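*Asks:* Predicted structure and sequence below. I'll ask about it afterward.
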Amino acid sequence: MQKITTFLWYDDRAEEAAALYTSLFEDSRIVSVQRYGEAGPGTPGSVMIVEFELAGQRFLALNGGPEFTFNEAMSLSVDCGSQEEVDRLWEKLTAEGGEEGPCGWLKDRFGVSWQIVPTRLAELVGDPDPVKGQRVVAAMLGMRKLEIKGLEDAYGAA
């Protein structure tokens, strides 16, 4: 079992969120669902905690009520090996009320912030030539969903 587990607080859609997330990543699954009992504070029988794995990493999702909400101070960053993966995740996570943000950031319909980042970005920004890296950063700052071709074009611009 992993020593540190990300714990996510939802109002009342933890099971729906876990189902979406596990459908998007290989090696993902719902591990268990715990329900509120007579002691509450939730309605007896309703979902309290969903334990799930994304790409083998364990998460807990609580239906804790509206007291706390997500914000951009915490995000889930996904390393994507291709533009197709970036596009697929961007489409699925912004669907049904999600919101696009700048520089590869988005909020899903539950309010969770994600960074959908192509692996190629770090390779280009990390070039020993700082001028090339800065051109890539400037291009990224003008994007919402990150486009590998646009980043590579900025890198190669003279």
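*Replies:* That came through fine. From a predicted model like this one, the values you see are computed outputs, not experimental measurements.
*Asks:* CA atoms for contacts and neighbours, from now on please.
*Replies:* Will do.
*Asks:* Would you map the helices across this structure?
*Replies:* Per DSSP state H, the chain carries helices over the ranges 14-24, 83-94, 119-125, 130-141, 148-156.
*Asks:* Just put the ones you listed in a markdown table and tack on distance to residue 62 and mean neighbour count.
*Replies:* Written out in a markdown table, the entries for these read as follows (distance: least, C-alpha to C-alpha, whole Å; neighbours: other C-alpha atoms under 10 Å):
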| stretch | distance to residue 62 | mean neighbour count |
| --- | --- | --- |
| helix 14-24 | 6 | 17 |
| helix 83-94 | 20 | 17 |
| helix 119-125 | 31 | 17 |
| helix 130-141 | 34 | 18 |
| helix 148-156 | 36 | 17 |
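*Asks:* could you dump the ones you listed to JSON lines with distance to residue 54?
*Replies:* Compiled in JSON lines, these are given as follows (distance: least, C-alpha to C-alpha, whole Å):
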{"stretch": "helix 14-24", "distance to residue 54": "6"}
{"stretch": "helix 83-94", "distance to residue 54": "13"}
{"stretch": "helix 119-125", "distance to residue 54": "18"}
{"stretch": "helix 130-141", "distance to residue 54": "27"}
{"stretch": "helix 148-156", "distance to residue 54": "24"}
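*Asks:* Put this next to the previous one:
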Amino acid sequence: MPSISSPRIIPNLWFNTNGADAVDFYVSVFPHSRVTNTTYYTDAGPGPAGSVLTVDFELGDLKLTAINGGADFPFTEAISFLVLCANQEEVDYYWDMLTDGGSEVQCGWLKDKFGLSWQIVPEGMEKLLAGDDAEAATRAFNAMFGMKKIDLAALQAAYNRE
């Protein structure tokens, strides 16, 4: 086997023409985020010369690229970003920001106004859903199935049978 280094993998998000708007929105929502580079279409096309082709950006320590490639490939729920939140306050913040103009789905999933799917999940939820007590975990799962935005206190109460 040849000696190869570990490659940097950067997710690319395909937009029709609003990639720069989406990036501006995401950078405004997530702290410690920034645009790192923007490229533009030339006369070679296929987009209008001078319009945004790609935007490289960082959401925290995650590097991504938005590409304005046309309407051929819409987002689906097959790909989503999971936001692991420290507490309910963070869950509420990200849920409110990302559903503004978007839509609530179920079990902590949402679609933002650009059609990208997100999972907004509080730390500790996995312990309630996969804990040592199978009956308690089932109660927590059943509680989660009735939620759109995750309510950690309600999951904990279901787990504890309160």
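*Replies:* Yep, that arrived. This structure is a prediction, so every number in the text was calculated from the model and none was measured.
*Asks:* circling back: select, out of the helices of structure 1, the one closest to residue 42 of structure 1.
*Replies:* The stretch from the helices of structure 1 with the least distance to residue 42 of structure 1 (C-alpha to C-alpha) is helix 14-24; that distance is 13.1 Å.
*Asks:* for that closest one, packing partners?
*Replies:* Based on contacts counted as 3 or more C-alpha pairs under 8 Å, 6 or more residues apart in numbering; DSSP states H and E, the elements that helix 14-24 of structure 1 packs against are strand 29-35, strand 47-54, strand 57-63.
*Asks:* Select, out of the ones you listed, the one closest to residue 23 of structure 1.
*Replies:* Across those (criterion: C-alpha to C-alpha), the nearest stretch is strand 29-35, sitting at 8.1 Å.
*Asks:* what's the mean distance for the closest one versus structure 2?
*Replies:* Once the two are superposed, strand 29-35 of structure 1 sits an average of 0.6 Å from its aligned residues in structure 2 (mean C-alpha distance after the TM-score superposition for structure 1).
*Asks:* tell me the angle of that strand relative to strand 47-54?
*Replies:* For strand 29-35 of structure 1 against strand 47-54, the angle between stretch directions is 170 degrees (axes from the mean of the first three to the mean of the last three C-alpha atoms, to 10 degrees).
*Asks:* what stretch of structure 2 lies opposite strand 29-35 of structure 1 in the alignment?
*Replies:* Counterpart in structure 2 of strand 29-35 of structure 1, with TM-score structural alignment as the criterion, is residues 34-40.
*Asks:* Go through the matching stretch and flag the buried ones.
*Replies:* Along stretch 34-40 of structure 2, the positions that meet the burial threshold by neighbour count (16 or more other C-alpha atoms under 10 Å) are 34, 35, 40.
*Asks:* In JSON lines, list the helices and strands packed on helix 14-24 of structure 1 along with distance to residue 127 of structure 1.
*Replies:* Output for these, formatted as JSON lines (distance: least, C-alpha to C-alpha, whole Å):
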{"stretch": "strand 29-35", "distance to residue 127 of structure 1": "37"}
{"stretch": "strand 47-54", "distance to residue 127 of structure 1": "31"}
{"stretch": "strand 57-63", "distance to residue 127 of structure 1": "30"}
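*Asks:* Mind checking these for the one nearest to residue 4 of structure 1?
*Replies:* The closest approach between residue 4 of structure 1 and any of the helices and strands packed on helix 14-24 of structure 1, judged by C-alpha to C-alpha, belongs to strand 57-63 at 8.6 Å.
*Asks:* I'd like to check what contacts that closest one. Which residues are they?
*Replies:* 2, 5-15, 18, 47-53 (C-alpha atoms under 8 Å, 6 or more residues apart in numbering).
*Asks:* What span of structure 2 is it aligned with?
*Replies:* Taken onto structure 2 by TM-score structural alignment, strand 57-63 of structure 1 occupies residues 62-68 there.
*Asks:* Just give me the mean distance for the matching stretch relative to structure 1.
*Replies:* Mean deviation of stretch 62-68 of structure 2 from its aligned counterpart in structure 1 after superposition (mean C-alpha distance after the TM-score superposition for structure 1): 0.5 Å.
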